[in-house]
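1. coordinates for the following, if possible.
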Amino acid sequence: MRQKLQQALVSTAAPLLQDGERPEVASGARINMSIKANLAWGAASAILTGGNWVTTGDDKQCYVLLTDRRLLLLQSHWLTFRPVAKVLAELPRPSLVVTDVARGLMTSFTVSAAGHPDAIRLSFALTERGESIALLRALGAAA
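-> So this is what the prediction gives:
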């Protein structure tokens, strides 16, 4: 991730951090809904429209900030793709579980909180490979 954008992410997230909380890894990523949530969304849209229309969730650009206490997913601006101080998801770091690590042109893995059925699939572009490896190592997964 470019240094300037990384600094913008950390400064945008600064008001959201707790006292003494330190950012460790900052990166851009794409998130997608869990399969179960996507199916539920599709079924609900089909029921509400009488079967005339089915909607499914798609990938969404976001920013990932791993601190010493939690994992924050921050929204990106719809036009400039710069980080916005709106939290899409917040997961406590001690309970994070990483599964389904896939490497190729894109690095992707699923992260969830232990004991919760919902999971978030994070996908990192080739330009974010260094940050994705740093994030996997920080979370204790095999990089």
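
2. from here on, contacts and neighbour counts on C-alpha atoms
-> OK.

3. all the helices of the chain, residue numbers only.
-> For the chain, applying DSSP state H gives helices covering 3-13, 35-48, 129-138.

4. deepest-packed of the ones you listed, please.
-> helix 129-138 (a mean of 17; mean count of other Cα atoms under 10 Å).

5. can you lay out the helices of the chain as a markdown table showing distance to Val101?
-> As requested, the helices of the chain are exported to a markdown table (distance: least, Cα to Cα, whole Å):
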| stretch | distance to Val101 |
| --- | --- |
| helix 3-13 | 24 |
| helix 35-48 | 16 |
| helix 129-138 | 9 |
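
6. before we compare anything, build this one as well:
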Amino acid sequence: MRTSTALLLAAGVYAVGLVRREVHERRRQELGMADMHQRLCADTAARYAGEYGTDEQSELEKALSIHANRTLSLVGAKYRVGQLSDKALRLVARSMMTKPSMRLYWAEHSAGRDEESQTRVDRRFHAIMDAEYDDAHTPSK
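-> The predicted structure follows:
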């Protein structure tokens, strides 16, 4: 009886360790992908800003759009790995949506970003960002 209990306990501890390693690995990969995306956006801003966006946009609008994309990517990565709670994300999103360039970027690209959402956390991130975008357009009472 004692041996079987000890073996069951050891198996449980091992399983918990596996789950924790998996969570840690996913977070590490997420941060690695966010870093790669940030470098891609920096490269785009430095070399290809003229080709980014639409022909109707000025160079400044294209640069602001790239900056908004980088900012959303960073905030999204921080949220996905647990560095931002829902409450903290709401505060950050509210601040972000005070910027006209961020509101414009979100208006143009939120549907596409939402379609790319693969996890519950991604969908929650977009729901919070959408709510703050909507609040930014609602006149105060």
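
7. quick one: TM-score?
-> Structural agreement between the two chains, given as a TM-score (TM-score structural alignment, normalised by the length of structure 2), stands at 0.27; 64 aligned residues with a Cα RMSD of 4.7 Å.

8. nearest to Leu72 of structure 1, of the helices of structure 1?
-> In terms of Cα to Cα, the element of these nearest to Leu72 of structure 1 is helix 3-13, at 8.9 Å.

9. list the contacts of that closest one.
-> Here helix 3-13 of structure 1 makes contact (Cα atoms under 8 Å, 6 or more residues apart in numbering) with Pro23, Ala26, Ser27, Tyr63, Leu65, Arg82, Pro83, Val84, Ala85.

10. how close does the residue nearest to the first one when sequence neighbours are not counted get to Leu135 of structure 1?
-> It stands for Pro23 of structure 1. Nearest-residue entry for Pro23 of structure 1: Thr67, 4.2 Å, with adjacent residues in sequence omitted and distances by Cα to Cα, 6 or more residues apart in numbering. When Cα to Cα, to the nearest Å is the yardstick, Thr67 of structure 1 and Leu135 of structure 1 sit 10 Å from each other.

11. what touches both of these two?
-> Residues touching both Thr67 of structure 1 and Leu135 by Cα under 8 Å, 6+ apart: Val25.

12. stretch 34-51 of structure 2: how far from the chain's middle?
-> 17 Å (Cα atoms, centre = their mean, to the nearest Å).

13. returning to what we had before: can I get the contacts of helix 3-13 of structure 1 in JSON lines including neighbour count and distance to Gly42 of structure 1?
-> Compiled in JSON lines, the contacts of helix 3-13 of structure 1 are given as follows (neighbours: other Cα atoms under 10 Å; distance: Cα to Cα, whole Å):
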{"residue": "Pro23", "neighbour count": "17", "distance to Gly42 of structure 1": "36"}
{"residue": "Ala26", "neighbour count": "23", "distance to Gly42 of structure 1": "32"}
{"residue": "Ser27", "neighbour count": "24", "distance to Gly42 of structure 1": "30"}
{"residue": "Tyr63", "neighbour count": "23", "distance to Gly42 of structure 1": "26"}
{"residue": "Leu65", "neighbour count": "22", "distance to Gly42 of structure 1": "30"}
{"residue": "Arg82", "neighbour count": "16", "distance to Gly42 of structure 1": "30"}
{"residue": "Pro83", "neighbour count": "24", "distance to Gly42 of structure 1": "29"}
{"residue": "Val84", "neighbour count": "17", "distance to Gly42 of structure 1": "28"}
{"residue": "Ala85", "neighbour count": "17", "distance to Gly42 of structure 1": "29"}
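
14. tell me where structure 2 has helices.
-> Counting by DSSP H, the helices of structure 2 are 2-47, 59-80, 86-96, 100-115, 120-137.

15. output the contacting helices and strands for the longest one.
-> The criterion is 3 or more Cα pairs under 8 Å, 6 or more residues apart in numbering; DSSP states H and E, and the helices and strands that helix 2-47 of structure 2 contacts are helix 59-80.

16. buried sites along the helix it packs on?
-> For helix 59-80 of structure 2, a neighbour-count test (16 or more other Cα atoms under 10 Å) marks 61-70, 72-80 as buried.

17. how near is the residue nearest to Pro23 of structure 1 to Arg137 of structure 1?
-> For Thr67 of structure 1, the distance to Arg137 of structure 1 under the criterion Cα to Cα works out to 13 Å.
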